[in-house]
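Peer 1: how does the following fold in three dimensions:
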Amino acid sequence: MPPSPAAPASLPPRLDVIAVGAHPDDVEIGCGGTLAKLAEQGYRVGIVDLTDGEPTPASPGPEVRLAEAAQAAQILGVSERITLDLPNRRLMDGFDERVALAKVFRRWRPQLVLGLGEKTPLASPDHWQAMQITDAAVFYSRLTKWDEHFDHLPPHRIEAQLYYSLSFYSLDPPTIGGDFVVDISSTLAAKLAAVRAYATQFPPEKQELFARVEAMNRWFGSAAGFRAGERLASPRAIGVTDLMGSLHLSAGSRSDN
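Peer 2: As a prediction, this is how the structure comes out:
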């Protein structure tokens, strides 16, 4: 992994990857195994929660939910977790919301952003709003001649964006672009432990979620030849420069003829 460039004196060391969710636990469920795998590989990973997720039925308050989020981040090996002061249940895509997230991107300068990738009917409409906010903030992050809106943080161009899914009830693949599977065989246990850190969100009557998440990740993994996997999607066509490496072909599997 190439070293990250030195940060300007006024900015913190950069994050390689930032994953964005509407609420604490979105990212863990959707792509927690991928984040843990990236951290395992030595990348600096961050999470941005657009809201604190409160109120919720079983949580005594934001401080408990934030403590659960901090524990989950530690389990995944996440370097930084940032919670924006946007309203749960009333999250809307608007200029101020886009700028708030774009300022995070400008400050932490990720190469890759992972965000929610679709609507979740019968679940929180915040997820769809979060997708639109994230898409816009990736664009806003690089815009010049608009410094007064971004606390004069320097523009930053994000090199890649991917989507993760919170859809458990559809038999169809995502419609947002080219989808692929990340091998999380070594980090599935950490992902499940991170989700379990949200004890207020998953009381005894909701324990079936863990079996559902594990089964889904086992299914995605088996489709790609892994013990467990997470399906991500790219809004752009996926390009390959190392075909054999991308197909995970080892030297021992090549023909000697």
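Peer 1: okay, CA-based contacts and neighbour counts for the rest of this
Peer 2: Will do.
Peer 1: any idea where the strands of the stretch 101-250 of the chain begin and end?
Peer 2: 112-116, 160-164, 178-183, 229-234 (DSSP state E, counting those that start in this stretch).
Peer 1: who are the packing partners of the third one?
Peer 2: Right, strand 178-183. helix 208-223, strand 229-234 (3 or more C-alpha pairs under 8 Å, 6 or more residues apart in numbering; DSSP states H and E).
Peer 1: now do it against strand 229-234, angle only.
Peer 2: Per axes from the mean of the first three to the mean of the last three C-alpha atoms, to 10 degrees, the angle that strand 178-183 makes with strand 229-234 is 150 degrees.
Peer 1: can you give the distance of strand 178-183 from its chain's centre?
Peer 2: Remark: strand 178-183 is offset 14 Å from the chain centroid, using C-alpha atoms, centre = their mean, to the nearest Å.
Peer 1: please give me the structure for this one as well, since I'd like to look at both together:
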Amino acid sequence: MTKQLKVLVIEAHPDEAEMYAGGTAALLADRGAAVKFMSLTNGDAGHHEMSREALKRRRAREAFKAADLLSVLDYEILDNHDGELFSDLPLRKAVLRAICRWRADIVITFHDECEGHFDNRVAARVVREAVDFCTNDNVVDLVPALTQAPICLRMTDYGAIPTHKHDIVVDVTDSIERKLRACAAHATQFLEFSPYERGFLNEAPKEGDWASERPFVLKHWPEFMYAVDGMKPALQAKYGRTAEFAESFDLAGYGRAVSIEDVNALLAV
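Peer 2: You can find the predicted model right below:
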């Protein structure tokens, strides 16, 4: 019997796994992988009008709707305040416990040493620190250690674009509609808060108007939807062609030591 591939995407805020890895997550789920998203904050600062308590509840509902669209099996959201994430022992143990409980073969997270959102950098740092202990049976209780460290991949965000390496590139053309719908499901972010902060709230469609949501998301977040020039050599080498839509992952320098070819063969997408 072939072992089911287990994938854990660890982000700082609900909606980031969808935007940066949602297409790949959907493709992996299609081929039978068990995919989980984990947010280390509840996202309760990400709005210009809503209170923290109301916002965290709404963002949780959005996250589970997005997970269903992508066939992601679980979406764990830690109850830490958005904008206040710190790398401490309780957080590291929570991440370590999640990696071991999910029996993760692959962990995807952010870059930890670059510019950008403080929470994102902290999330990545905590993952790197937790992975170092995932084969040690004496660190977290009641969850057996892994027999080998997971493969660790890094997804890009705004701060990581200048240093991100396009090691593993996935053509997500077949899942782009689900990815876009999953992003739009996070209406607080894609239709409200980010448009407000970036000055195009007047262009934002009403939630549920998919015919308007789709082009709106593509217009304002193109760098995380389309295949950018830096991805094209890897796409050509892998598929014998380029693609319109793609996602890119940087093979981290921690976790299980593998080659790019090993990762592409394991993902098989």
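Peer 1: TM value for the aligned chains?
Peer 2: The pair, once superposed, lands on a TM-score of 0.78 when counted by TM-score structural alignment, normalised by the length of the first structure; 229 aligned residues with a C-alpha RMSD of 2.9 Å.
Peer 1: before we move on, the earlier item: need the strands of the stretch 101-250 of the first structure in a markdown table (columns: mean neighbour count).
Peer 2: Listed next are the strands of the stretch 101-250 of the first structure as a markdown table, based on neighbours: other C-alpha atoms under 10 Å:
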| stretch | mean neighbour count |
| --- | --- |
| strand 112-116 | 25 |
| strand 160-164 | 21 |
| strand 178-183 | 18 |
| strand 229-234 | 23 |
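Peer 1: what about the aligned partner of Pro154 of the first structure in the second structure, neighbour count?
Peer 2: Residue mapping for Pro154 of the first structure onto the second structure gives Pro144, with TM-score structural alignment as the criterion. When neighbours are defined as other C-alpha atoms under 10 Å, Pro144 of the second structure has 17 of them.
Peer 1: now Pro144 of the second structure. Nearest residue, chain neighbours left out?
Peer 2: Asp137 (6.1 Å; C-alpha to C-alpha, 6 or more residues apart in numbering).
Peer 1: test my guess that the match of Pro154 of the first structure contacts Arg103.
Peer 2: No. Assessed by C-alpha atoms under 8 Å, Pro144 of the second structure is found out of contact with Arg103, at 9.1 Å.
Peer 1: coming back round to it: quick one: closest of the helices and strands packed on strand 178-183 of the first structure to Val78 of the first structure.
Peer 2: When these are compared by C-alpha to C-alpha, strand 229-234 sits nearest Val78 of the first structure, at 17.6 Å.
Peer 1: in the second structure, what stretch matches the closest one?
Peer 2: Under TM-score structural alignment, the match for strand 229-234 of the first structure is residues 246-251.
Peer 1: quick one: contacts for Arg128 of the second structure?
Peer 2: By C-alpha atoms under 8 Å, 6 or more residues apart in numbering, the residues touching Arg128 of the second structure are Tyr254, Gly255.
Peer 1: gap between the alignment partner in the first structure of it and Gly115 of the first structure?
Peer 2: Under the alignment (TM-score structural alignment), Arg128 of the second structure pairs with Asp135 of the first structure. Using C-alpha to C-alpha, to the nearest Å, one gets 8 Å for the distance from Asp135 of the first structure to Gly115 of the first structure.
Peer 1: ditto for Pro155 of the first structure
Peer 2: 20 Å.
Peer 1: just give me the neighbour total for Met1 of the second structure.
Peer 2: Neighbour tally, Met1 of the second structure, other C-alpha under 10 Å: 3.
Peer 1: quick one: what's aligned to Arg90 of the first structure in the second structure?
Peer 2: Under TM-score structural alignment, Arg90 of the first structure pairs with Glu84 in the second structure.
Peer 1: quick one: contacts for the match of Pro154 of the first structure?
Peer 2: So Pro144 of the second structure contacts Cys100, Arg101, Asp137 (C-alpha under 8 Å, 6+ apart).
Peer 1: translate the first one into the numbering of the first structure.
Peer 2: Mapped onto the first structure by TM-score structural alignment, Cys100 of the second structure lines up with Arg106.
Peer 1: nearest residue to its match in space, please, no chain neighbours.
Peer 2: Nearest residue to Arg106 of the first structure, sequence neighbours excluded (C-alpha to C-alpha, 6+ apart): His156, at 5.4 Å.
Peer 1: for the stretch 1-150 of the second structure, which segments are assigned as helices?
Peer 2: 16-30, 52-70, 89-102, 118-131 (DSSP state H, counting those that start in this stretch).
Peer 1: how many neighbours does the alignment partner in the first structure of Gly23 of the second structure have?
Peer 2: Aligned counterpart of Gly23 of the second structure in the first structure: Gly33 (TM-score structural alignment). Counted with other C-alpha under 10 Å, residues neighbouring Gly33 of the first structure total 29.
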